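Colleague: Prediction below, plus the sequence it came from.
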Amino acid sequence: MTRATFMLKSCFSGKLASWVLLTALIFSFSTLATADRLTVYTYSSFTSEWGPGAQIKEAFEAQCACQLEYISLDDGVSLLNRLRLEGASTRADVILGLDDALIEEARSLDLVQPHGLELQDFNFKSELAWQDKDFLPFDFGYFAFIYDSETTQPVSSLAALLESDASVIYQDPRTSTPGQGLLVWMKALYGDETADAWSQLRQQTVTVTKGWSEAYSLFLEGEADYVLSYTTSPAYHQIVEETDRYQAAKFSEGHPRQIEVAAISRHAKQKELAGDFLAFLLSETAQEILPVTNWMLPVIEGVDLPEAFGDLIQPQAVGFTPEQIHQQRQQWIREWRSAVSR
């Protein structure tokens, strides 16, 4: 073979290889461009590096031949506020992370549409008694004040907490579902005397944060004796950090229950795919991911949980119906603002 022939063949082989690579890249980009894209609005802790978002995305994309895109906000109430502002211009196909205290407001704002799924196809826990045609639960839990057992002697009631000199961090009820949970908790226990209870708590409050992540981070940095979180939070520390240092104080008056929900946006461009995603959230695959990443309880029966979940406190539920919360929520927020600004 002459040098010229060798060079010609080498040049041809190089161009052929480049052409094959280019063709593969074009095909790959073309496939991505034509794949259905499902846009899910959710809260920031869901999509954090330790949250369930990445695992849920990978597992769903493996079965849907689609792309799942998250758009995240600070917390559930922030999510509702964003959807209210966007209206028909929203990119959301799925709304993930409102809770049962917000479903009537979301419905009244015409933000969602019926999911079209048969509820009897899902083995929901009987305590949830779920019958909603627009929203589906994907996990649930109970609000609680978390404390560091190495530095704090726990109180056994909300009344005792308010009468103590313990410092507290909680979340803003205007932007956060845990903050709204405390709003419900205070009203359920104190009724007409709730404003006085808020004024008492104000004396102990280190700060009020926009969302859960910021509040919990400050607590772990030692900024307060208690932080508003969930009865399931200790399971995270026990499983991930192998410590039982952080515990939930069990209150004799009871604890509010939160059911986190997902729904199809009224303006969804991928309605069928959105329905598939909602059904996936109730699959055994997703329900096994959520407890050990979102640190909440599964909504269906038969999900195996790590041993640490058996050590959690088992509170009595207190609170109001979604309809009652919807009717009174804005008034309760005004009452809170007035009391804490005195």
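Modeller: Right, received. Where do you want to start? Numbering: from 1, shown residues only.
Colleague: only C-alpha atoms for contact and neighbour calcs from this point on.
Modeller: Noted.
Colleague: Can you tell me which residue is spatially central in the chain?
Modeller: Taking C-alpha atoms, centre = their mean, the centroid of the chain lies closest to Gly97, which sits 4.5 Å from it.
Colleague: Assign a three-state SS to that one, would you?
Modeller: Secondary structure assignment for Gly97 (DSSP: H, G, I helix; E, B strand; the rest coil): strand.
Colleague: Look up how far Thr42 lies from it.
Modeller: 5 Å (C-alpha to C-alpha, to the nearest Å).
Colleague: Second structure follows, compare the two:
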Amino acid sequence: MKTVLTFCCALTLSTLAGAADLRVYTYDSFVSEWGPGPQLEQAFEQHCGCDLEFVAVEDGVSILNRLRIEGEGNKADVILGIDDGLMEETRATGLIRPHGVDTSGLRPELDWSDNSFLPFDYGYFAFVYDSTRVEEPVTSLQALIASDASVIYQDPRTSTPGQGLMMWVKAVYGDKAADAWQQLAGHTVTVTKGWWEAYSLFLEGDADYVLSYSTSPAYHVVAEQKTRYRAAEFSEGHVAQIELAAVTRTSRNPELAQSFLAFLISPEAQQIIPVTNWMLPVIHGVQLPQVFGDLIRPTRIGFTPQQMAAERRDWIREWRSASTR
């Protein structure tokens, strides 16, 4: 309740101050016609009397790359789509300010206390397959890498799912990760810049498995009434992703930016996000379609944001070297 009150108060202040533009850097699938962007934009603009503009790039890593390139000259008030694996590197740019949003209503399992980055959804990376094509899915990451099944995944330099796979391989293989990448390269169809390109190719039948999310099958059931697409549950566990929003230090209207972040974790927005971005809500009390209860429930493995920030460059070099041999 406190979060909702904070959100309403912030909106009142921004409305009294007059209409203002708010520019949000995010990723392309977020603003697609079936993504959450259009509905969130309409709902927020009704509250604030402002003009919300989304500026999209390929994926979450690309948001960080754009922020770095533009530096102090960036035009974003908010970045939306950086994940916890990129949090510390984004903080290190010096371009993020404290968000000022109350987070006491977030789900306890997130264990969130950071005052600069705000979760708006979360999920688990998973390999999705078509059950009409793959009759006996693999049950571990090691089995997938050792198989001859065709795979599509995303580049860890530009994509948060690709980065998630990099963490996943490192968590499972440790010092043997380079060998695993080299083995996977033998049956990888392609490595794409972002999630949408990879998933589109998969849906066209170009691979047996695609790197996506444990929640991806819910979309096909709810939107298409198709139960053929499923996520393989791996015995080693799965790497989680917490997607984040943050206010830039260079924002032209930080109060309005803060109110947008508060809106993202309000019941109104959280009701929209899971069934458009196909991830899990960050607050309790959100009514979800029944299929969400049927999804796999992975065991979480991986690394802390601090570990990821310290090791990311070395792991990318390892991936590049091994996957191109």
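Modeller: Cool, got the structure. Computed from a prediction, not measured in an experiment: that's the story for all the values here.
Colleague: what residue of the second structure matches up with the residue nearest to the centre of the first structure?
Modeller: Counting by TM-score structural alignment, Gly97 of the first structure corresponds to Gly81 in the second structure.
Colleague: Distance of its match relative to Tyr25 of the second structure?
Modeller: Applying C-alpha to C-alpha to Gly81 of the second structure and Tyr25 of the second structure gives a distance of 8 Å.
Colleague: before we move on, what about Arg230 of the second structure?
Modeller: In terms of C-alpha to C-alpha, Arg230 of the second structure sits 31 Å off from Tyr25 of the second structure.
Colleague: more neighbours, the two?
Modeller: Per other C-alpha atoms under 10 Å, whichever of Arg230 of the second structure and Tyr25 has more neighbours is Tyr25, with 26 against 23.
Colleague: The more buried one against Phe54, yeah?
Modeller: Yes. Between Tyr25 of the second structure and Phe54 a contact is recorded at 6.0 Å, counting by C-alpha atoms under 8 Å.
Colleague: tell me the contacts of the residue nearest to the match of Gly97 of the first structure when sequence neighbours are not counted?
Modeller: Excluding the flanking residues, the one nearest Gly81 of the second structure by C-alpha to C-alpha, 6 or more residues apart in numbering is Gly60, at 5.1 Å. Listed by C-alpha atoms under 8 Å, 6 or more residues apart in numbering, the contact set of Gly60 of the second structure reads 26-27, 81-83, 158-160.
Colleague: Scan the first structure for its longest helix.
Modeller: helix 3-34 (DSSP state H).
Colleague: Run a quick check on the residue nearest to the centre of the first structure versus Ala262, I expect a contact.
Modeller: Yes. At 6.2 Å, Gly97 of the first structure counts as touching Ala262 under the criterion of C-alpha under 8 Å.
Colleague: Would you verify that Lys176 of the second structure is located in a strand?
Modeller: No. Lys176 of the second structure is assigned helix when assessed by three-state DSSP, not a strand.
Colleague: All the strands of the second structure, residue numbers only.
Modeller: 21-27, 51-57, 78-83, 96-97, 118-130, 151-154, 188-192, 209-213, 229-232, 238-248, 300-301 (DSSP state E).
Colleague: Pull up the aligned stretch in the first structure for the second one.
Modeller: Against the first structure, the aligned range for strand 51-57 of the second structure is residues 67-73 (TM-score structural alignment).
Colleague: now that stretch: how far from the chain's centre is it?
Modeller: Relative to its chain's centre, stretch 67-73 of the first structure lies at 13 Å (C-alpha atoms, centre = their mean, to the nearest Å).
Colleague: Now it on the second structure. Mean distance?
Modeller: Compared with the second structure after fitting, stretch 67-73 of the first structure deviates on average by 0.4 Å (mean C-alpha distance after the TM-score superposition for the first structure).
Colleague: Any buried residues in that stretch, and which?
Modeller: Neighbour counts over stretch 67-73 of the first structure (16 or more other C-alpha atoms under 10 Å) mark 67-68, 70, 72-73 as buried.
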